[in-house]
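Colleague: Let's see this in three dimensions:
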Amino acid sequence: MRRLYGLPRVSAIVELKETKMPKLKTKSGVKKRFKLTATGKVKHGVAGKRHRLISHNAKYIRQNRGTSVLADADVAHIKAWAPYGLK
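Modeller: Predicted coordinates for the structure are as follows:
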């Protein structure tokens, strides 16, 4: 191999770069639909309250008002989809 005078060898130029783990993406639907409580539970809005409410009786509409806490079986999926937490 021919050496170019005045330039350092290729092995001396190698820089040590710090490797970083890639950032994880948050599912955008999870950001919009879920919130965390202070104790770490996951809150969500109840389903079936967007349209066609005339066909439901008053008890159904009244009981599905507001938000509710997600079941423990589903919390692991939501927290995996939001790796950096929910606001």
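
Colleague: contacts, neighbours, all on C-alpha from now
Modeller: OK.

Colleague: where along the protein do the helices fall?
Modeller: 10-13, 28-33, 58-63, 72-81 (DSSP state H).

Colleague: Mean neighbour count and distance to V46 added to the ones you listed, as JSON lines?
Modeller: As requested, the helices of the chain are exported to JSON lines (neighbours: other C-alpha atoms under 10 Å; distance: least, C-alpha to C-alpha, whole Å):
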{"stretch": "helix 10-13", "mean neighbour count": "8", "distance to V46": "60"}
{"stretch": "helix 28-33", "mean neighbour count": "12", "distance to V46": "10"}
{"stretch": "helix 58-63", "mean neighbour count": "10", "distance to V46": "10"}
{"stretch": "helix 72-81", "mean neighbour count": "13", "distance to V46": "14"}
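
Colleague: One more, so I can put them side by side:
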Amino acid sequence: MPKLKTKKSAAKRFRITGSGKKIVRRKANKNHLLEHKTSKQRRRLSNPALVHETNEKEVRLMLPYA
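Modeller: I've put the predicted structure just below:
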């Protein structure tokens, strides 16, 4: 079976933690229209989040090095 190519769009959106067991993502809604959002909301959106376990398999298929 040939090597799988990395999906570059996924590689830019996700990264693997040091242990290799978890996948980190950015939160949505932090790009524009920030004026009406509270500073508390903007601050929360800045923190990275983990990919949910139900979606982890799909992300790992897009990232063969994961």
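
Colleague: Any idea what the TM-score is?
Modeller: Here the TM-score for the pair of chains, by TM-score structural alignment, normalised by the length of the second structure, is 0.84; 65 aligned residues with a C-alpha RMSD of 1.2 Å.

Colleague: picking that back up, which among the helices of the first structure is found nearest to H44 of the first structure?
Modeller: With C-alpha to C-alpha, the closest approach to H44 of the first structure among the helices of the first structure belongs to helix 28-33: 6.2 Å.

Colleague: Where does that closest one end up in the second structure?
Modeller: Counting by TM-score structural alignment, helix 28-33 of the first structure pairs with residues 8-13 of the second structure.

Colleague: how big's the offset between the matching stretch and the first structure?
Modeller: Once fitted to the first structure, stretch 8-13 of the second structure is off its aligned match by 0.7 Å on average (mean C-alpha distance after the TM-score superposition for the first structure).

Colleague: Now tell me what touches that stretch from outside.
Modeller: Residues from elsewhere that reach stretch 8-13 of the second structure, judged by C-alpha atoms under 8 Å, 6 or more residues apart in numbering: 25-26, 59, 62-63.

Colleague: Quick one: those as CSV, columns for distance to K12 of the second structure too.
Modeller: Shown next, in CSV, are the contacts of stretch 8-13 of the second structure (distance: C-alpha to C-alpha, whole Å):
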residue, distance to K12 of the second structure
R25, 10
R26, 10
V59, 12
M62, 11
L63, 10
